[in-house]
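K.L.:
A structural model of the following input is requested.
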Amino acid sequence: MSELLNVSASPHVRSKDSTKTIMRDVAIALVPAAGFGVYNFGMKALLVLVLSIVSCMLTEYIYEKLMHKKITVCDYSALVTGLLLGMNLPASVPFWMPVLGGVFAILIVKMLFGGLGQNFMNPALAARCFLMISFAKRMTTFTYDGVTGATPLYLIKSGEKASSVSDILSQNGTSVFDMFTGTIAGTIGETSVIALLIGAAYLLIKKVITWKIPVIYIATFAVFAMIFGGRGFDINYLAAEICGGGLVLGAFFMATDYVTSPITPMGQIVFAVLLGLLTGIFRIFGGTAEGVSYAIIFCNLLVPLIERVTMPVPFGKEGVKNEK
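P.N.:
Take a look at the predicted model:
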């Protein structure tokens, strides 16, 4: 009888969505940005992506095989983690780095905490931060068209406040339009905002994600940058800050992770606002020009607290909190 019936408490909600279909849609949505990254940075970028994906999937398979657990590698979650990790790496990294990052993401952050649904932070971003802390020079060396140089965000941060953003970028052979299309130095998957927005639109249409977290996140950061960035309402500066770095990639594809983001409506708003504030603090007042990865994993740690304080009171039960 136990093989025929699944007994559980109500309510019983059915959905056509599953982990496999959701992860498949996320992988499909990442294809435009990943494909542009390969076009932009060449075959080495493709090898970095492949090594990252394979290392994540193999690590999950080997761990579950050794621990005699159900093999879940076919649910595409490890594939998505590997793809996101690879897209967060420069194409110039040595090939052992995506392998090391993939093992760290799956084994340390995901499997040792119970597998999918139990990880306390985004595995791909945790691995990126691990690699950044351990191998900072390699993780911040960006090559474009065979020339090693700084990213546009770094140029803006280190440029004179008296100079316009357009002048700072043009002196280094780039522009805000280049940042939007993606023909700039950076990590493999973060450069093309157009490609990322195409993928984001696909996820929104498929209802895999909602607009709330990414839009509030980006809007909060834009307001923070306008107030504290030292350039006021400079549309070129704001556009460059939004298009540069991993903000769009992080907002639509990693901050919206089901496992590491709040499920309460108010919690999602609080989460997104905190992401925008922390990203602004790290970028404007921090020592580096980027801050998306650290902002997201830090807020991931706050999710249990955010959900606790934003949990709605059930209708008809204790309408006045703490009533004696």
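K.L.:
Please count neighbours and contacts with C-alpha atoms only from this point.
P.N.:
Noted.
K.L.:
For Thr220, list the residues it contacts.
P.N.:
Thr220 makes contact with 272-273, 276-277 under the criterion Cα atoms under 8 Å, 6 or more residues apart in numbering.
K.L.:
same thing but at 6 Å, please
P.N.:
Contact analysis of Thr220 by Cα atoms under 6 Å, 6 or more residues apart in numbering lists 273, 276.
K.L.:
one more, for comparison:
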Amino acid sequence: MAWVLVSLVPAFAWGVYIFGFRALLVVGIAVISAVLTEGLLNIAFGRPNSLGDLSAIVTGVLIGFNMPAQISLFIPAVASIFAIAVVKWSFGGLGANWMNPAMAGRVFVFYSWGAEMTHFTIPRTLIVDATSGATPLETVKSNLLSLTMGGPPGELAGGPMELLEKSGFPGSYFDLWIGRMAGSLGEVSALLLILGAIILTVKRILNWEIPLAYIGSFAFLIWLFDGIQYGNGAFGGDVLFHLLTGGLMLGALYMATDLVTTPLTKPGRIIFGLGCGLLTFVIRRFGSLAEGVSLAIIFMNILVPLIDRFVKPKRYGIQL
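P.N.:
Purely as a prediction, here's the structure:
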């Protein structure tokens, strides 16, 4: 767990840099709430102290990463308490939970305080006449809906980046790559999240199957189908835009790869990743939400026992 925290430092530092001290406060509240909840439950149930495994701290950091910088401070606290007390401890603690606690905490507060969870801060590194606004994904989704329903089809040509330009969003692919955009404070920089994932891969902590299957399947579906709605036809989707915006990189590299809530076998993990990619595409493309990562991962967490039932590990000592 210590190396997971180390790998998250670059993305966290970037979030503090572009969103200010408030980002540090949000993550701090989430971590403190998670640690206190874990400690109190250890005492209440007479369990050995489990704080040393650092799992509560990792959960708190990931919950903080999924929050807008200007969110009311009680919300990350509630998310952490729900994640630890309900999702993790009600099933027996670390190793017994069937759902990713941080992801579940994020979804719980999203549906409880949706307006707060979708009120994002414009990075101070962008020169704009606003302090808050929509993420690139939300901007594209809203523009796409308005143009599809009431605008000329020709206005859709060009894809997501052209819609961003029409809406006055001062973005470029470089801005999206480094994370100079509105969004949750820890998800915006794909570059630094990938850097963190490389650290975990080198340390043999991160398995490659789920991120590769997740990102690869999602990218293929976007490339194949997403361009149709812009008049670009099949195989004309803007893959780069969709990979660099929203919570895809954070979800694929850090949330979907939780060892406790993913399949046991390599083929099972590939199936899990493919399912996450498919569901994320379906929700982003056809759902009312601009994002679909959280729901996709939680749904696939639910299917893990079924995947493990049909894709069983090899039994050593038995000839097949």
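K.L.:
Could I get the full set of strands for the second structure?
P.N.:
Taking DSSP state E to define them, one finds strands in the second structure at 120-121, 132-133.
K.L.:
Can you say which of those strands is packed in most?
P.N.:
Comparing those by mean neighbour count (mean count of other Cα atoms under 10 Å), strand 120-121 ranks first with a mean of 24.
K.L.:
Which stretch of the first structure is that one matched to in the alignment?
P.N.:
Per TM-score structural alignment, the counterpart of strand 120-121 of the second structure in the first structure is residues 142-143.
K.L.:
Just the residues contacting that stretch, thanks.
P.N.:
148, 185-186.
K.L.:
what about that stretch, how far off from the second structure?
P.N.:
Taken over the aligned residues, the distance from stretch 142-143 of the first structure to the second structure averages 0.9 Å (mean Cα distance after the TM-score superposition for the first structure).
K.L.:
if we can go back for a sec, mind checking which of the strands of the second structure is nearest Leu25 of the second structure?
P.N.:
strand 120-121 (14.5 Å; Cα to Cα).
K.L.:
Off-centre distance for that closest one?
P.N.:
16 Å (Cα atoms, centre = their mean, to the nearest Å).
K.L.:
And stretch 294-301 of the second structure, by the same measure?
P.N.:
Per Cα atoms, centre = their mean, the centroid offset for stretch 294-301 of the second structure relative to its chain is 11 Å.
K.L.:
check the fit of that stretch onto the first structure and give the mean distance.
P.N.:
Averaged out, stretch 294-301 of the second structure is 0.6 Å away (mean Cα distance after the TM-score superposition for the first structure).
K.L.:
Can you point out the buried residues in that stretch?
P.N.:
Neighbour-count burial for stretch 294-301 of the second structure flags 294-298, 300-301 (criterion: 16 or more other Cα atoms under 10 Å).
K.L.:
Map Leu62 of the second structure across to the first structure for me.
P.N.:
Using TM-score structural alignment, Leu62 of the second structure lines up with Leu84 in the first structure.
K.L.:
Now its match: closest residue in space that isn't a chain neighbour?
P.N.:
Nearest residue to Leu84 of the first structure, sequence neighbours excluded (Cα to Cα, 6 or more residues apart in numbering): Ala124, at 6.0 Å.
K.L.:
How about the contacts made by the counterpart of the one you found in the second structure?
P.N.:
With TM-score structural alignment as the criterion, the equivalent of Ala124 of the first structure in the second structure is Ala102. Ala102 of the second structure makes contacts with 59, 63, 83, as judged by Cα under 6 Å, 6+ apart.
K.L.:
try 8 Å this time
P.N.:
Here Ala102 of the second structure is in contact with 59-60, 62-63, 79-80, 83, 255 (Cα under 8 Å, 6+ apart).
K.L.:
what's the answer for Leu164 of the second structure, then?
P.N.:
Applying Cα under 8 Å, 6+ apart, the residues contacting Leu164 of the second structure are 136, 139-140, 170-171.
K.L.:
Going through the residues you listed, which ones are buried?
P.N.:
Buried among those (16+ other Cα under 10 Å): 136, 139-140.
K.L.:
Now render those as a markdown table, adding distance to Thr121 of the second structure.
P.N.:
As requested, these are exported to a markdown table (distance: Cα to Cα, whole Å):
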| residue | distance to Thr121 of the second structure |
| --- | --- |
| Pro136 | 12 |
| Thr139 | 14 |
| Val140 | 17 |
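K.L.:
List just the nearest of those residues to Leu163 of the second structure.
P.N.:
Val140 (6.0 Å).
K.L.:
mind checking what that closest one lines up with in the first structure?
P.N.:
Using TM-score structural alignment, Val140 of the second structure sits opposite Ile156 in the first structure.
K.L.:
Pretty sure that match sits against Ser164.
P.N.:
No - Ile156 of the first structure lies out of contact with Ser164 (Cα atoms under 8 Å); the separation is 9.2 Å.
K.L.:
Now render the contacts of stretch 142-143 of the first structure as a markdown table, adding distance to Gly246 of the first structure.
P.N.:
Putting the contacts of stretch 142-143 of the first structure into a markdown table (distance: Cα to Cα, whole Å) gives the following:
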| residue | distance to Gly246 of the first structure |
| --- | --- |
| Thr148 | 19 |
| Ala185 | 12 |
| Gly186 | 9 |
